[in-house]
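Asker: Quick one, fold the following:
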Amino acid sequence: MSLLPLEDALAKVDGGIAPLPAEQISVAEAVGRVLAEDVAARLTQPPSAVSSMDGYAVCSSDLQTQPRTLTRVGESQAGGPFEGTLQSGQCVRIFTGAPLPAGADAVIMQEDTDVDGDQVTFKEVAFDGKFVRRAGLDFSKGDVLVKAGQLLTARDIGLLCAMNVPWVKVYRKPRVAILATGDELVMPGEAVRESQIISSNSLMVAAMVTAMGGVPINLGIAGDTEESLRATLAGLNGADILITSGGVSVGEYDLVRNVLGEEGLDIDFWRIAIKPGKPFMFGKIGEIPAMGLPGNPVSAYVTAFIFLRAALKKMQGLPFEQDKPMKALLGAGVPVNGIRQEYMRAVFSHDDQGRLVATPYDKQDSSMLGNLAHCEGFIIRPVNGEALQAGSETDVIYVNDSLLSV
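Answerer: Predicted coordinates for the structure are as follows:
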């Protein structure tokens, strides 16, 4: 069976994934969520002219020369404005954020005054608008300031609050069912017999799902029998996507494709031209998308990094896309590449000219979680790429487990 090129596989997964419905939540819970509709300001900010300094509100025509002494006739605080109208020859004590009194058009900082009772001598001239925040300086009622498809940051939450928006519509969090397969697997902390290994893939993928804004549903470990796999799949109800780990290669006990086929799985493709991660499967069980990750942990991570992250983005209203690669210099040579696009684990540094340098690990075995956990990114080697010496330019991508790009 031929290997499906990566770009073709990405296009097929993109076509099989759809954004989830929207839900309304409190703005206090909305950080890290993606807006499903535009949001307009419900008020003007500031609603009227306010002071940007602690000082005195004045008529600028009174202070065209200095020094000049005016009579203080009141005070304006945020929440306690001066109710009268300022006349020529008068001033009002004012504090930052307080409304500018009627008749005033400027503020002089308190540091530029001398005060004697209600007589205030000004040592600075004034002009119309000095230290004044005009009404609507930030935004006006009806302005669309936060748009559909936007991933909400802490700054956006502050803006939404200032807009007087208590609720927002966001795309629902994806519910991701995760199933590990294999008689050889045991959970962390359990007794490990000879020929058994710790199940790391399912919890690693669950952690990625959480970091990407989804809700992982751990279905546990299915043994290498049809009965065990069917029983474990009973927990699939209510999930938006199924992720399996292991059981999709050509081995004698690889039952996932057969059992899921009996459950209604329609396989779109199986086996792709990437390294590590060739035995990757994508299809649907009814209307639920299903991804089959390889059993080797690095292969499972790389395929989840490429396909699952993009799928979770789209399900939450973001574009189905990869983080953009960047250029770096190789810190060590790399050999000729074969017919699969390779993702080599690497550490990054900078040379004395500030250029990014990517140094691959000597060992790239797909079972080695140690250098996967400590790597900072991947060197992307193209199909049939020629051997490169240290110092050559190459494409790299940072490892990033969250919705936000590095």
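Asker: For the rest of this, base every contact and every neighbour count on C-alpha atoms.
Answerer: Noted.
Asker: can you give me the helices in the stretch 51-200 of the chain?
Answerer: 154-162 (DSSP state H, counting those that start in this stretch).
Asker: likewise the stretch 251-400 of the chain?
Answerer: Going by DSSP H, counting those that start in this stretch, the stretch 251-400 of the chain shows helices at 256-262, 297-303, 309-315, 369-374.
Asker: Could you point out which of the ones you listed sits nearest C59?
Answerer: Across these, C59 has its closest neighbour in helix 309-315 (55.0 Å, CA to CA).
Asker: Any chance you could list what contacts that closest one?
Answerer: 13-14, 17-20, 171, 173-174, 209, 212-214, 319-322, 401, 403 (CA atoms under 8 Å, 6 or more residues apart in numbering).
Asker: circling back: for V336, find the nearest of the helices of the stretch 251-400 of the chain.
Answerer: The nearest among those, by CA to CA, is helix 297-303 at 20.3 Å.
Asker: which other helices and strands contact the closest one?
Answerer: helix 201-211, strand 288-293, helix 369-374 (3 or more CA pairs under 8 Å, 6 or more residues apart in numbering; DSSP states H and E).
Asker: looking at the ones you listed, which is closest to P5?
Answerer: Across the helices and strands packed on helix 297-303, closest to P5 is strand 288-293 (CA to CA), at 16.5 Å.
Asker: Isn't G295 up against G247?
Answerer: Yes: at 7.0 Å, G295 and G247 qualify as touching, with contact defined as CA atoms under 8 Å.
Asker: picking that back up, just the buried members of the contacts of helix 309-315?
Answerer: 13-14, 17-20, 171, 173-174, 209, 212-214, 320, 401, 403 (16 or more other CA atoms under 10 Å).
Asker: now the strands for the stretch 201-350 of the chain?
Answerer: 215-222, 241-245, 265-270, 274-275, 281-285, 288-293, 326-330, 341-350 (DSSP state E, counting those that start in this stretch).
Asker: To compare against the first, here's the next sequence to fold:
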Amino acid sequence: MTDICYPNKHNLLSVQQALLEIRKAIEVITDLEVIALPQALGRILADSVVSPIDIPPQRTAAMDGYAFAASDISAGHPPKMQLIGTAWAGQPFLAPQMPGQCVRIFTGAVVPSFADSVITQEQIEVDGNTVSLPLDWQPYKNIRAAGSDVKQHEELVSAPKKLTARDLSLLAAAGVDKISVKRKLRIGFFSTGDELVPLGEPLATGQIYDSNRYLLAGLLSDPNHMVSDLGIVVDDQFKLEQTFRHAAQQHDVIISTGGASVGDADFVKQTLEKCGQVSFWKLAIKPGKPLAFGKIGECWFFGLPGNPVAVLVTYEKFVKPGLERLAGAPATQALRLRVRCDSPLKKSHGRQEYQRGILCQSADGELVVRLAGQQDSHQLKVASQSNCFIVMDAASSGIDAGEMVTVEPFSAVL
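Answerer: Predicted coordinates:
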């Protein structure tokens, strides 16, 4: 694919090629740390965990009811039993039992050794200490076997995995209080540009507030990241080189925004070439074509465009998968849906586009998407109002309203 915007005709990498290059280049970190279970939500499990016990550890009642031995009930007679005690969750009934006796039992309580059946409380009648069963009672019901959820030495959670609340609950049920996880990534990010002003300062003519650092801070919010905001670097190649070299010594990954294009004050690519190496630069994507990926020493580098919507797209499509790879997390894939589009979509042939859309569900359950607004890559309000990308292949030249399109909801991954 050829770059039609510049006379020297650089070749552009496709989105898929660039992503493959990133994943091939980056090797998973090997450093681990052992942490307590309450701190493990969202962390990446380094070593698979096996259960030290059966879950549940003993036979337990699945329902509130009465525990008894089915062989004690005579066939063909109105079944009656003598109530001799109660088994509570955490307080088992341990007294000996005679034939024809039963125990009141509650959900989760250990089933007495003599019992092989539990009948629910809704099915019986109680008169003093006499429990009457219905004629159609069924034996061997409502008992959870020891290890019916997990057997001792069975694998609980397989590494690598980003731990969910469900995983923590399972680990806790097995009595696991400490686990081995991948260490956190050290990530530094900064913005470049003489036009950028920090919040709290007045704007002069030609200046804008730096929004990209707030966007990146939010996107990088993850239990597996230790993030450093390195501020704003002016358009000065010497200062940019100093920042690169110093940050590379302290971080696993550096992310910059701005200065990645071909203007006279765009120094990111040439500075990266001087300090380290550039794996690729320009991509067949819109927004976000000028993206530099490379390495400074042992530190990976992503030079993103300056327009904030391009930062959003390139982070989601390239930086996030790169960070997942480095951290040892399983690769995620955005959920893609084919839905009807209520808006006509304009597009030039040649680059894969990620337009910002609003996905909603009609009264009859059909998913429908429409454009969130103008698609210029500086328009943050449209990005704020959108909830999905409308993905248009490089070969597409647009569609008419009513046609089917591919969307990627922001809040769903597989």
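Asker: TM-score for this pair?
Answerer: After superposition, the two chains reach a TM-score (TM-score structural alignment, normalised by the length of structure 1) of 0.92; 402 aligned residues with a CA RMSD of 2.2 Å.
Asker: that older thread, redo the helices and strands packed on helix 297-303 of structure 1 as CSV? Include distance to P67 of structure 1.
Answerer: Compiled in CSV, these are given as follows (distance: least, CA to CA, whole Å):
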stretch, distance to P67 of structure 1
helix 201-211, 61
strand 288-293, 77
helix 369-374, 67
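Asker: Just say which of those is most tucked in.
Answerer: Scoring these by mean neighbour count under mean count of other CA atoms under 10 Å gives strand 288-293 as the most buried, with a mean of 25.
Asker: Which residue of G295 and G247 of structure 1 possesses the greater neighbour count?
Answerer: Shown here are G295 of structure 1 and G247; by other CA atoms under 10 Å, G295 has more neighbours (26 against 23).
Asker: Switch the helices of the stretch 251-400 of structure 1 over to CSV; also include distance to D105 of structure 1.
Answerer: Shown next, in CSV, are the helices of the stretch 251-400 of structure 1 (distance: least, CA to CA, whole Å):
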stretch, distance to D105 of structure 1
helix 256-262, 74
helix 297-303, 62
helix 309-315, 50
helix 369-374, 60
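Asker: if we compare the ones you listed, which one ends up closest to R133 of structure 1?
Answerer: Taking CA to CA, helix 309-315 is the member of the helices of the stretch 251-400 of structure 1 nearest to R133 of structure 1, at 39.6 Å.
Asker: Tell me roughly how far the closest one lies from structure 2 on average.
Answerer: Following superposition, helix 309-315 of structure 1 is found to deviate from structure 2 by 1.6 Å on average (mean CA distance after the TM-score superposition for structure 1).
Asker: could you give me the residues in structure 2 that that helix aligns onto?
Answerer: Counting by TM-score structural alignment, helix 309-315 of structure 1 pairs with residues 320-326 of structure 2.
Asker: next one: the matching stretch to chain centre, how far?
Answerer: Here stretch 320-326 of structure 2 shows a centroid-to-chain-centroid distance of 12 Å under the convention CA atoms, centre = their mean, to the nearest Å.
Asker: Likewise for stretch 78-98 of structure 2?
Answerer: Mean C-alpha position of stretch 78-98 of structure 2 versus that of the full chain (CA atoms, centre = their mean) differs by 47 Å.
Asker: gap between the two ends of it?
Answerer: By CA to CA, to the nearest Å, the extent of stretch 78-98 of structure 2 from end to end equals 19 Å.
Asker: Stretch 136-155 of structure 1 now?
Answerer: 19 Å.
Asker: Repeat that for stretch 401-414 of structure 2.
Answerer: Terminal-residue distance, stretch 401-414 of structure 2 (CA to CA): 29 Å.
Asker: next one: stretch 259-276 of structure 2
Answerer: 17 Å.
Asker: In TSV: the strands of the stretch 201-350 of structure 1, plus distance to S88 of structure 1.
Answerer: Shown next, in TSV, are the strands of the stretch 201-350 of structure 1 (distance: least, CA to CA, whole Å):
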stretch	distance to S88 of structure 1
strand 215-222	65
strand 241-245	71
strand 265-270	80
strand 274-275	79
strand 281-285	78
strand 288-293	74
strand 326-330	63
strand 341-350	64
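Asker: how much space between G294 of structure 2 and E155 of structure 2?
Answerer: 38 Å.
Asker: Neighbour count for the two, which is higher?
Answerer: Using other CA under 10 Å, the more surrounded residue of G294 of structure 2 and E155 is G294, with 22 against 13.
Asker: is it true that the more buried one touches V319?
Answerer: No: G294 of structure 2 lies out of contact with V319 (CA under 8 Å); the separation is 11.8 Å.
Asker: Which residues are in contact with each of the two?
Answerer: Common neighbours of G294 of structure 2 and V319 (criterion: CA under 8 Å, 6+ apart): F302.
Asker: who's in contact with the corresponding residue of structure 2 for V50 of structure 1?
Answerer: When structure 2 is aligned by TM-score structural alignment, the residue opposite V50 of structure 1 is T60. Applying CA under 8 Å, 6+ apart to T60 of structure 2 gives the contacts 107-111, 143-146.
Asker: Apply the buried test to those and list what passes.
Answerer: Going by neighbour count (16+ other CA under 10 Å), the contacts of T60 of structure 2 have 107-111, 143-146 buried.
Asker: Looking at those residues, which is nearest D72 of structure 2?
Answerer: Among these, V111 lies closest to D72 of structure 2 (CA to CA), at 16.1 Å.
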